[in-house]
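> sequence first, then the predicted structure:
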Amino acid sequence: MRPGNSNYSDGPKRVAPPLNRPYQQIHRSPKDNYKSYRKEHSWKAITPAKKNSIPAAPYPSLPTKGQVLDEKNKIDSQIIEYQIDLSTLRQAPQTVGVVSHVESQPDSLGVVDVGGFIANMNLVDSVIAQNKNNAKLAAKEASVDANQRMMFSSHAPYAVQDLREHEDLLPLLFTSVFYTKMIEKEKEEALAEQYDTMRGIWNTQCDAVDTIAENPVFPWPEDMPESMTKTADDKVYMEFVADDTPMIINPAEKDVFKFNTDARLVNDPVSEHHVYKQRVKWSEEEKNIFLEQWCSHPKDFVKIASFLPDKSVKEVIEFYYLNKNLYDMKNLQAASKKRAGGRKKVASEGAIHK
């Protein structure tokens, strides 16, 4: 409705003007207020924006009847192909889980039943032959000549490489080595003279000890030689041990003689152990035979294994300890004894009267 008068017909609602005018403009006559209101809020025609319309084709044409029939035939042929594929997929899962008859297969396929598993022996034989061939090639590469008694790896290539890299320093290097060898020779000569002198003193003392019986008076030495006792600390012994000289190796040579241990790394030990436990497969028939023989011969694994030709004693023991709680073998054994009747009763004819 229009503001201030209820006799007007309903129309679109207008927002009231903001009260930010002066006091004189607000307190005017209703007629003046209505005129100013109409002047400020005059209605304006809102024309819709023109849209860019796409013009039609000047000469529109429709496909011919033959083209429509060709498209229809193509779609029908695709539908038939899809129906054939769908029927094939519906029939495929029916063969899953069906026991195969190995006996009816021809011998040329090489399909046999091994302990409840269907295996292709042709494939197995090809894998074994390939492994033998690889083993022969590996042995041939690692074989040693009959005239060669031991294998020898030379460090000469690295030495030649070092000489080529330090060719400019060779004169200085040879000069240093020459003076070092000369000093070592002088020291060897001095040590030889010292050894000769001490050897003479040692021989004199040995002669005196050997002839002690001939000399009734043997003077006691004034200073006793110091000797280490057996209880000496390791630190004392280490003082007489020579230092271990570090060996300088070429970086390239050092990388060659490294040992790679990545082949023995196990990323997930838990899953690997689970796979190891599942390596031996037991069929339902073998499980039933084990449980039946367990009730008759508890913990006699050698005798139980004799009824299972495809399982060893070790595998039978492993199966028992992995599944004894699953099959509750303790109560199973007690139930078998109870069904047998427990103790045997002996019937008596009664007391003998004299």
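Cool, got the structure.

> please count neighbours and contacts with C-alpha atoms only from this point.
Will do.

> do you know how far Lys31 is from Asp210?
For Lys31, the distance to Asp210 equals 157 Å [C-alpha to C-alpha, to the nearest Å].

> and for Leu123?
The spacing between Leu123 and Asp210, counted by C-alpha to C-alpha, is 86 Å.

> same thing with Ile84?
According to C-alpha to C-alpha, Ile84 and Asp210 sit 116 Å apart.

> next: Phe319.
Phe319 is 79 Å from Asp210, where distance means C-alpha to C-alpha.

> ditto for Leu170
57 Å.

> who's more crowded, those two?
When Leu170 and Asp210 are compared for neighbours, Leu170 comes out ahead with 13 against 10, by other C-alpha atoms under 10 Å.

> not counting sequence-adjacent ones, nearest residue to that one?
What sits nearest to Leu170 in space, not counting adjacent residues and going by C-alpha to C-alpha, 6 or more residues apart in numbering, is Leu163, at 7.8 Å.

> just the helices in the stretch 51-200 of the chain please.
Ranges of helices within the stretch 51-200 of the chain are 65-91, 121-142, 156-165, 170-210, based on DSSP state H, counting those that start in this stretch.

> please name whichever of those is nearest to Val313.
Closest to Val313 of the helices of the stretch 51-200 of the chain, according to C-alpha to C-alpha: helix 121-142, at 26.2 Å.

> which residue ranges of the chain form strands?
For the chain, the strands defined by DSSP state E cover 111-114, 117-120.

> deepest of the ones you listed, which one?
Compared across the strands of the chain, strand 111-114 shows the largest average neighbour count, a mean of 15 (mean count of other C-alpha atoms under 10 Å).

> put this beside the first:
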Amino acid sequence: MTVATALVSGNDPLPQLAEEAVHQALEKAGLTHANGVLLFLTPEFSRHAQQTITAVARTAQCTQVAGGIASGVFTESGWTLDRPAAAVMVFGRGLSLGHPEAGKHPVLSYAGGTFPPEWSNTGPRFGGSFSGNAGYAEALVWQQSRLSEQQRCCVQLLGAKVDIGVSSGLQLLGEAQVVDSSNGFDLEKLGGQTALKSLNRLLPAALRHPTALQLHHVTAVLMEGENNTRNALAEGRYHPIPIISANPDNSLTLAERVLPGQLLAWAIRQPISSEADMRQTLDQLADQLAKTTDKPACALMFSCIGRGPYFYGGDDRDLDVLCERFPGLPVLGTYGTGQIAPMTQGAHCLNRQTQNSVVTALVSKQTKDDHVQSIT
């Protein structure tokens, strides 16, 4: 397997930036042409997307060009936000892109907009979505070197085994409690206490007063299934809900309605805990990978725009942790508005879209014994 990446940025969204990225990646890989190319562009390219895609296909001598517009892009060499940039990953010698076989192997999926409902139960998927930026044309997606009218991209990494991990970045504050009462978007009581008292009781002292000024650090987490909060988080059976405001009657206004009888926990998202969660996710992936292969050939990473350099104060610690854990590994990634990953629910595998998460896929050589891809 031969894989390489390149990231090129400039002052203007010109196709030449993407062409240069392909040239650099091919040279790194020692290839004259590619079996497949993943191409992600920043929003400035929206008006020139097809022209850029065509230039990439011509340069790579390959019609299997897939990807989309993202808020920002990155490789193992660095990241780019708020500037025109093209990030590419080229594949050769035993690895290529192809039409997905439903239900068999994880499918790389990327959406321009919201998560398509039909992706929920059509076999394991991983990837991301981007809803677009103000001032630019709608988010675009491409496959087989052409813009997708449905704004959806679905490709399979042929000849590859894919191990997937999800870092939610959440640090739970205690176990889930049963919602006692709610009124519209206002959560009134859970676990026998008012919503605000329940939250204050579990918050670190530094964030406890005044709570109304610290809500951006905290989120409500709706749990699904059995009353085991940490199992639900590890298995992806959770749904974060932002807290909008704290009210004089000690209720909390949430971004979505919750109903009496549902299980809800409180969690905090801070840089130090999110980085620790990313390390744990990668350790689990590495342990899983060690059972079947020596090392990964590359990684694909889909991060939230609220989780990258803006969150970590100018550095992307999630990317740094990945590069530290797997030195020299080719990495291609995007910052978007949603992340797509499979979750386990009994014997079934369902896909979901999350926010403020990092979905990491380690790609390695497929062997004859690789019938089922692992999900961490």
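Everything's here; your move. No experiment lies behind these values; they were computed from the predicted model shown.

> could I get the TM-score for this pair?
Here the TM-score for the pair of chains, by TM-score structural alignment, normalised by the length of structure 1, is 0.13; 80 aligned residues with a C-alpha RMSD of 6.9 Å.

> switch the helices of the stretch 51-200 of structure 1 over to a markdown table; also include distance to Glu285 of structure 1.
Formatted as a markdown table, the helices of the stretch 51-200 of structure 1 follow (distance: least, C-alpha to C-alpha, whole Å):
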| stretch | distance to Glu285 of structure 1 |
| --- | --- |
| helix 65-91 | 31 |
| helix 121-142 | 24 |
| helix 156-165 | 66 |
| helix 170-210 | 82 |
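
> where does Leu289 of structure 2 fall, secondary structure wise?
helix 271-290 (DSSP states H and E).

> got the buried residues for that helix?
For helix 271-290 of structure 2, burial by neighbour count (16 or more other C-alpha atoms under 10 Å) applies to 271, 274-279, 281-282, 285-286, 288-289.

> wait, which of those residues is closest to Cys304 of structure 2?
Nearest to Cys304 of structure 2 among these: Ser274, at 12.4 Å, using C-alpha to C-alpha.

> how much space between Glu275 of structure 2 and Leu7 of structure 2?
Distance, Glu275 of structure 2 to Leu7 of structure 2, using C-alpha to C-alpha: 24 Å.

> sorry, slip of the keys, the one I care about is Gln156 of structure 2.
23 Å.

> so what's Val56 of structure 2 up against?
Residues near Val56 of structure 2 by C-alpha atoms under 8 Å, 6 or more residues apart in numbering: 15, 18-19, 22, 65.

> now do the helices in the stretch 101-250 of structure 2.
Ranges of helices in the stretch 101-250 of structure 2, per DSSP H, counting those that start in this stretch, are 195-202, 205-208, 229-234.

> quick one on the thing from earlier: quick one: which of Gln156 and Leu7 of structure 2 has more around it?
Counted by other C-alpha under 10 Å, Gln156 of structure 2 and Leu7 do not tie: Leu7 has more neighbours, with 27 against 19.

> pretty sure the more buried one is in contact with Thr75, am I right?
Yes. Leu7 of structure 2 sits in contact with Thr75 when judged by C-alpha atoms under 8 Å, with a separation of 6.4 Å.

> overlap of the contact sets of these two?
Among the neighbours of Leu7 of structure 2, those also in contact with Thr75 (C-alpha under 8 Å, 6+ apart) are Ala87.

> among the buried residues of helix 271-290 of structure 2, which one lies nearest to Thr229 of structure 2?
Distances from Thr229 of structure 2 to the buried residues of helix 271-290 of structure 2, taken by C-alpha to C-alpha, are shortest for Asp277, at 15.8 Å.

> how close does the closest one get to Ser167 of structure 2?
Distance from Asp277 of structure 2 to Ser167 of structure 2, by C-alpha to C-alpha: 6 Å.

> also Val179 of structure 2?
According to C-alpha to C-alpha, Val179 of structure 2 stands 26 Å off from Ser167 of structure 2.

> closest one to Glu292 of structure 1 among the helices of the stretch 51-200 of structure 1?
helix 121-142 (32.8 Å).

> packing partners of that closest one?
Contacts defined by 3 or more C-alpha pairs under 8 Å, 6 or more residues apart in numbering; DSSP states H and E place helix 121-142 of structure 1 against strand 111-114.

> look up how far Tyr23 of structure 1 lies from Lys35 of structure 1.
Lys35 of structure 1 is 17 Å from Tyr23 of structure 1, by C-alpha to C-alpha.

> now Asn122 of structure 1
110 Å.

> neighbour count for those two, which is higher?
It is Asn122, of Asn122 of structure 1 and Tyr23, that has more neighbours when counted by other C-alpha under 10 Å, with 13 against 9.

> state the distance from the more buried one to Ala208 of structure 1.
90 Å.

> one more: Val316 of structure 1?
From Val316 of structure 1 across to Ala208 of structure 1, the span is 81 Å (C-alpha to C-alpha).

> just Lys72 of structure 1 next, same as before
Distance from Lys72 of structure 1 to Ala208 of structure 1, counting by C-alpha to C-alpha: 131 Å.

> also Gln24 of structure 1?
148 Å.

> more neighbours, these two?
The neighbour comparison of Gln24 of structure 1 against Ala208 (other C-alpha under 10 Å) goes to Ala208, with 14 against 7.

> can you get me a residue count around the residue nearest to Asn351 of structure 2 when sequence neighbours are not counted?
Distances taken as C-alpha to C-alpha, 6+ apart place Pro342 nearest to Asn351 of structure 2, at 4.1 Å, with adjacent residues excluded. Using other C-alpha under 10 Å, Pro342 of structure 2 is surrounded by 27 other residues.
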